[in-house]
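Enquirer: Here is a sequence with its predicted model. Questions after.
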Amino acid sequence: MEIHQKAPIGRPRGFDAEEALERAMRVFWEQGYEGASLTDLTSAMGITRTSMYAAFGNKDELFRRALERYAEGPAAHGTRALEEPTARQVAAAFLNGTVRATTRPGCPAGCLGVQGSLASGASGHAARTALNDWRNGGTSRFRDRFRQAVDEGDLPPDADPGVLARYLMAVANGIAVQAAGGTSRDDLQRVADAALRNWPPV
């Protein structure tokens, strides 16, 4: 006679993992990786450390998940910008989106990608690596888009796609730093507009 055993039924988590991740993202956004203690994170998430480890792994993994959520949510303007029909419109959409994202009412000022990189000690190595990969990935995507623009005649033949991509990222990161320091949205928009005036003509 066969004996069929039922698989054990796992205990429900008892909390909304997506909501908890959203709250963790905001803590990292506001305080950076090293500035966000486990107590800060679990208090904001409304869970115990045991639950956090069970659901998200360690702090490094939680940060990586929070960065992914940030990229898909508040920072999604970067991905959308790449779909614009011209290189100049790509640049404008990205910088204008950065101004809005870093000065959004009800959210931390600045950018999680910049705030999070204020990790300086050995404990911040994984966070720095994740942030470098994220930023380098963004730069590469803009470089490829601008290379396409050169090929299509949308940018002049002597335009350097790599330099343009780094220029765009440098201005966006500068906007984020200024926003975190309290610079107003209007003033930052003027910075974005000034940067676009230096964009190479077709």
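Expert: Nice, I can see it. Since the model is a prediction, treat every value here as computed from it, not as a measurement.
Enquirer: rest of the way, CA atoms for contacts and neighbours
Expert: Noted.
Enquirer: neighbours of G174, just the number please.
Expert: G174 has 16 neighbouring residues, counting by other C-alpha atoms under 10 Å.
Enquirer: quick one: the helices in this structure?
Expert: Shown for the chain, the helices assigned by DSSP state H span residues 17-35, 38-45, 49-56, 59-72, 77-81, 87-102, 112-115, 125-151, 161-180, 185-197.
Enquirer: Out of the ones you listed, which gets nearest to P8?
Expert: Ranking the helices of the chain by proximity to P8 (C-alpha to C-alpha) places helix 49-56 first, at 17.4 Å.
Enquirer: And here is the other one:
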Amino acid sequence: MENIARAPVGRPRGFDADEALERAMLVFWERGYEGAGLTALTEAMGITRKSMYAAFGNKEDLFRKALDRYTAGPASYAARALEEPRAREVAAAFLNGSVRATTGPGGPAGCLGVQGSLAAGESGRAARDILAAWREDARLRLRDRFRRAVEEGDLPTEADPDLIARHLMALGNGIAVQAAGGTSRAELQRVADAALRSWPPL
């Protein structure tokens, strides 16, 4: 009893915060921001609303934390792709990673970052803005990587790094939408392979 009395006020007990956040991420991934109600979230996380607020903040705060977890987990292929030594290998790793992440057995089909709030109404505006910024950050990172490739002679001087980055983002986002619609991994891999055969695409 003495140890409990000295514990920090409001600190959640009796659950694994890391596991709870993983489960929240899966709910947001499967249902989107607006579709993930607090009841569905807390039931999946195995905690009460009070514990959720104490550990993660409000729903928007929880969504941000879930998106961070998604970025470091299922979507980490995007950051790894930037580390490839050649521009074509960056593109291949990005597209192949998109196919694997959106069709893998470890989560719902599609991409949390693409479908998470596309159909959200006014109450989902914050999440929509968060995800728009998330996708834009990915595009800018690709653009900067391809700018470096031009400077290093890995891409022709007339190549447009911004356009190439937008092209890859459009392909990656399209792969995610089709995966959510039931297109198989094999079919989506064919799409990625076709895009890479025409590298550089623009």
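Expert: Nice, thanks for sending it over. This structure is a prediction, so every number in the text was calculated from the model and none was measured.
Enquirer: Any idea what the TM-score is?
Expert: Remark: TM-score between the superposed chains equals 0.93 [TM-score structural alignment, normalised by the length of the first structure]; 195 aligned residues with a C-alpha RMSD of 1.4 Å.
Enquirer: Distance to A7 of the first structure added to the helices of the first structure, as a markdown table?
Expert: A markdown table is the format used below for the helices of the first structure (distance: least, C-alpha to C-alpha, whole Å):
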| stretch | distance to A7 of the first structure |
| --- | --- |
| helix 17-35 | 24 |
| helix 38-45 | 30 |
| helix 49-56 | 20 |
| helix 59-72 | 29 |
| helix 77-81 | 43 |
| helix 87-102 | 46 |
| helix 112-115 | 42 |
| helix 125-151 | 37 |
| helix 161-180 | 50 |
| helix 185-197 | 56 |
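Enquirer: which stretch among those helices comes nearest G10 of the first structure?
Expert: Taking C-alpha to C-alpha as the criterion, G10 of the first structure comes closest to helix 49-56 out of these, the separation being 12.4 Å.
Enquirer: angle of the closest one against helix 59-72?
Expert: An angle of 60 degrees separates the directions of helix 49-56 of the first structure and helix 59-72 when computed by axes from the mean of the first three to the mean of the last three C-alpha atoms, to 10 degrees.
Enquirer: So L41 of the second structure sits against A24, correct?
Expert: Yes - in this structure L41 of the second structure lies within contact range of A24 using C-alpha atoms under 8 Å: 5.8 Å.
Enquirer: more crowded one of these two?
Expert: Neighbour count, other C-alpha under 10 Å: between L41 of the second structure and A24, A24 has more, with 27 against 24.
Enquirer: residues touching that one, list them.
Expert: Each residue near A24 of the second structure by C-alpha atoms under 8 Å, 6 or more residues apart in numbering is listed here: L41, T42, A44, M45, L62, A66.
Enquirer: R11 of the first structure: which of the helices of the first structure is closest?
Expert: For these, proximity to R11 of the first structure was assessed by C-alpha to C-alpha; helix 49-56 is nearest, at 11.7 Å.
Enquirer: Quick one: list the elements packing against the closest one.
Expert: In this structure, helix 49-56 of the first structure packs against helix 38-45, with contacts taken as 3 or more C-alpha pairs under 8 Å, 6 or more residues apart in numbering; DSSP states H and E.
Enquirer: now for the helix it packs on, which elements pack on it?
Expert: Short answer (3+ C-alpha pairs under 8 Å, 6+ apart): helix 38-45 of the first structure packs on helix 17-35, helix 49-56.
Enquirer: on average, how far is it from the matching bit in the second structure?
Expert: For helix 38-45 of the first structure, the mean distance from the matching residues in the second structure following superposition reads 0.5 Å, by mean C-alpha distance after the TM-score superposition for the first structure.
Enquirer: wait, A75 of the second structure sits on R100?
Expert: No - the pair A75 of the second structure and R100 fails to qualify as a contact (C-alpha under 8 Å) at a distance of 9.8 Å.
Enquirer: For A87 of the second structure, what is the corresponding residue in the first structure?
Expert: A87 of the second structure maps onto A87 in the first structure, with residues paired by TM-score structural alignment.
Enquirer: Pull the contacting residues for its match.
Expert: R145, F146, A149, D154, L155.
Enquirer: now swap in C111 of the first structure and tell me
Expert: The neighbourhood of C111 of the first structure, defined by C-alpha under 8 Å, 6+ apart, consists of W29, A101, T102, N173, A176, V177, A180.
Enquirer: of these, closest to L112 of the first structure?
Expert: Where these are concerned, and distances follow C-alpha to C-alpha, L112 of the first structure has its nearest neighbour in W29, at 4.2 Å.
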